[in-house]
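# predicted model, plus sequence, below.
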Amino acid sequence: MKQYDIAVIPGDGIGKEVVPEGLKVLNTVADIHGGIHFNFTEFPWSCDYYAKHGKMMPDDGLQTLKNFHAIFLGAVGNPSIVDDHISLWGLLLKIRREFEQVLNIRPAKYFKGLRSPLANPNNFDFIVVRENSEGEYSEVGGRIHKDEDEIAIQNAIFTRKGTERAMRYAFELAQKRRGHVTSATKSNGIFHTMPFWDSIFKEIKEVYPNIETASYHIDALSAFLVMKPQTFDVIVASNLFGDILTDIGGAIMGSIGIAPAANINLNGKYPSMFEPVHGSAPDIYGKEIANPIGQIWTAKMMLDHFGEEELGAKVLEAIEWVIEQGIKTSDIGGSSATKQVSEAICKRLLSL
């Protein structure tokens, strides 16, 4: 029997409500399969933890996490207790950076029964591969001078290594899907980094002659995701551009609250981390209306990462069925409670 050791960090707000529902689904998957087992170890690291200890996690927190197969994260943030820049850099971003989670993977697809703001969604289904460690979110830069002479400098750092690995991952992913990769660029306006990005994309696509490609400037690509999202398969983008495109993906699905994400470590030295895109939403915590689908879809991505793609497909099929049946929380037009949605997904899994 395969055993997967999972570090569970519910975090803040609705993370503490939706993570247990995600674990229920994973346990149901294990019951169905019979050949896998999940060993969950929960850690209370959060803004509440910060209020008691003055830090988001213990000093040896990363040492504790590094031997797990994966990290299953809920949500981070409660600005009434801790400023967001402290909570994020003290937990979520600390894990991403120090565990070399160099890629952020976010899918978006049309669900029957979930109202998209698009007049004709055309059953879109795409994945954004976002470079997750450098680019426009580099920490290189600073502020100098004061008053009217004050200057802020933010350096965007693009390495060949970081750019190539994101693109190679995108092409490998496209080979498992519909065979198309789109590059997000802005080489007509950004003088150094984007022409560099474009040149590497041209090099990498030569290695995958069976994959069709396209390259669009980020402003046009953002518009195309609204106008014709069904034409996209895999999109590869820099840190900032990927962040923008994935929020558009969540929006055209009908709710960013159902969107999942995977932070991937490629070298095997550290665990990858799986989290929904939604925030901690402390204003609705405890009302039993939090949408668990983002967390459950995140569990599906974790199964895929482990190579359990058939089981992951069953989880997504169950999610789609439940949404189509109208078993939804109020944020996406339903009246079901958090647990009712996850229980319906588990029941559907058992029937497949």
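Cool, got the structure.
# okay, CA-based contacts and neighbour counts for the rest of this
OK.
# can you list contacts of stretch 214-221?
Residues outside stretch 214-221 that contact it (CA atoms under 8 Å, 6 or more residues apart in numbering): 181-188, 241.
# apologies, that question was intended for stretch 18-31.
10, 36-38, 73-74, 290-292, 295-296, 299, 311, 315, 338-339, 342, 345-346, 349-350.
# burial of D60, as a residue count?
The number of residues packed near D60 is 8, by other CA atoms under 10 Å.
# ignore what I typed, I meant K228.
So K228, with other CA under 10 Å, has 15 neighbours.
# quick check: it vs I235, distance?
Counting by CA to CA, to the nearest Å, the separation of K228 from I235 is 14 Å.
# do R143 as well
Relative to I235, and taking CA to CA, R143 is found at 34 Å.
# ok, these two, which is more surrounded?
Just comparing R143 and I235: by other CA under 10 Å the higher neighbour count belongs to I235, 28 against 10.
# can you give me the helices in the stretch 51-200 of the chain?
61-65, 84-87, 93-98, 160-176, 193-207 (DSSP state H, counting those that start in this stretch).
# before we move on, back to that, among the contacts of stretch 18-31, which lie within strands?
Using DSSP state E, the subset of these located in strands is 10, 36-38, 73-74.
# isn't R178 up against I235?
No. Using CA atoms under 8 Å, R178 is not in contact with I235, being 12.0 Å away.
# structure two is appended below for comparative analysis:
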Amino acid sequence: MTTHRIAVIPGDGIGQEVTPAALEVLDAVGRRHDVTFAYTPLDWSCARYRREGAMMPEDGIERLRAHDAVFLGAVGAPGVPDHVSLWGLLIPVRRAFRQYVNLRPVRVFEGLESPLRTAGPGDVDLVVVRENTEGEYSEIGGRLHRGFPEEMAVQEAVFTRAGVTRVLDYAFGRAGRRAGRLTSATKSNGIVHTMPFWDELVRERAAEHPKVAWDQEHIDALCAKVVLDPGRFDVIVASNLFGDILSDLTAAVAGSIGIAPSANLNPERAYPSMFEPVHGSAPDIAGRGIANPVGAVWSAALMLDHLGHERAGAEVVAAIAATLAATDVRTPDLGGSATTEEFTRAVIARL
């Protein structure tokens, strides 16, 4: 029997609803594979921020360090600025634990209709690999002359050789284990320093992965091609900002952002990795019990993969796929009327 220590942060909004669903599925598949999970529930959230003035306690990072993984539901709430909620919890965890890969798989499941007529089941199966700790989302910069006509804001993008190289090597390695195709997102025709540097490093790392075919696309053209011909892509690697945008776009191509999972990975496993659905806290539907749990459940499957239980992770994804293909159980965002609990029960039944 293997036991993993999981820090659980349901967070805000529908995070409180989809997180228990994901844990139920984890426990169900764990019983099949002699794996148990010791959960540490943490109430770190915007509600805590309103109460105590911080999203998490001062020793929050140290409290997470002893766990094998972190499972996050969602953060964000009306009245709390997004930069407060994200920079008070999500981003510090990513950086303290060197989670430099943000992995977002995307596929069109049988039984779900993509908004694109060219994207049927089996046509789209790709992965976005996003650099997760530097790039355009650096902390360097500031505001000057606040409140005056000449007020200004400066935000510095930071691309290091070490930071770019390690995410490129991960992406090329991932492509080598998949269909062997990689696309690099760039904008070197307009961004004069960082993007040419990114392109140079892509060429350098490509030479170390000769079995992977690769190309590069300017981000604006790439977004258009993802819509016009999403089936051509296998692995897309991108900077922090470009990867953030692309991963939401590709999730929409798949039919709903509610089904999109993500993994914030420290590939060396020197620190805990963190797993979360992409959909955010969705305050407009929070508390109604109708949130789509697929993104959270699929994120749990990614966590199983990372913890060394690939077969169990594959069974969870197969159960999601079978539920969508063989039943009419759908949450409202997918055109149905099922509750979060009803959909979760259907997935567990497939396990």
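Done, it's in. Remember, predicted model here, so these are calculated numbers, not experimental data.
# let me see the TM-score of these two.
Here the TM-score for the pair of chains, by TM-score structural alignment, normalised by the length of structure 2, is 0.96; 347 aligned residues with a CA RMSD of 1.3 Å.
# against G141 of structure 1, how distant is the residue nearest to I144 of structure 1 when sequence neighbours are not counted?
Distances taken as CA to CA, 6 or more residues apart in numbering put I151 closest to I144 of structure 1, at 5.4 Å, once the chain neighbours are dropped. Taking CA to CA as the criterion, I151 of structure 1 is separated from G141 of structure 1 by 10 Å.
# spatially central residue for structure 1, please.
Nearest to the geometric centre of structure 1 sits A261, at 1.4 Å (CA atoms, centre = their mean).
# list of residues touching stretch 102-113 of structure 2?
By CA under 8 Å, 6+ apart, the list of residues contacting stretch 102-113 of structure 2 reads 114, 119-132, 247, 250-251, 253-255, 260-265, 321, 324-326, 334.
# need the buried ones from the residues you listed selected in PyMOL.
A single PyMOL command selects the buried members of the contacts of stretch 102-113 of structure 2 (16 or more other CA atoms under 10 Å):
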select buried, resi 114+119+120+121+123+124+125+126+127+128+129+130+131+132+247+250+251+253+254+255+260+261+262+263+264+265+321+324+334
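# burial of E204 of structure 2, as a residue count?
Quick note: E204 of structure 2 (other CA under 10 Å) scores 13 neighbours.
# about what we covered before: just the ones in strands among the contacts of stretch 18-31 of structure 1 now: which is nearest R165 of structure 1?
Ranked by distance to R165 of structure 1 (CA to CA), these are led by L73 at 24.4 Å.
# pretty sure that closest one contacts H278?
No. Taking contacts as CA under 8 Å, L73 of structure 1 lies outside contact range of H278: 11.4 Å.
# list the contacts of stretch 236-254 of structure 1.
Residues external to stretch 236-254 of structure 1 that are found in contact with it (CA under 8 Å, 6+ apart): 106-111, 114-118, 121, 128-137, 163, 166-167, 170, 181-185, 218, 222, 225-226, 256-259, 332.
# distance of V140 of structure 1 from I157 of structure 1?
8 Å.
# ditto for A108 of structure 1
For A108 of structure 1, the distance to I157 of structure 1 - CA to CA - is 28 Å.
# swap in G90 of structure 1?
Relative to I157 of structure 1, and taking CA to CA, G90 of structure 1 is found at 22 Å.
# kindly report the same for W297 of structure 1.
With CA to CA as the criterion, W297 of structure 1 and I157 of structure 1 are 32 Å apart.
# next: H217 of structure 1.
H217 of structure 1 is 19 Å from I157 of structure 1, by CA to CA.
# returning to that earlier point: OK, contacts around the residue nearest to I144 of structure 1?
Contacts of I151 of structure 1 by CA under 8 Å, 6+ apart are 143-145.
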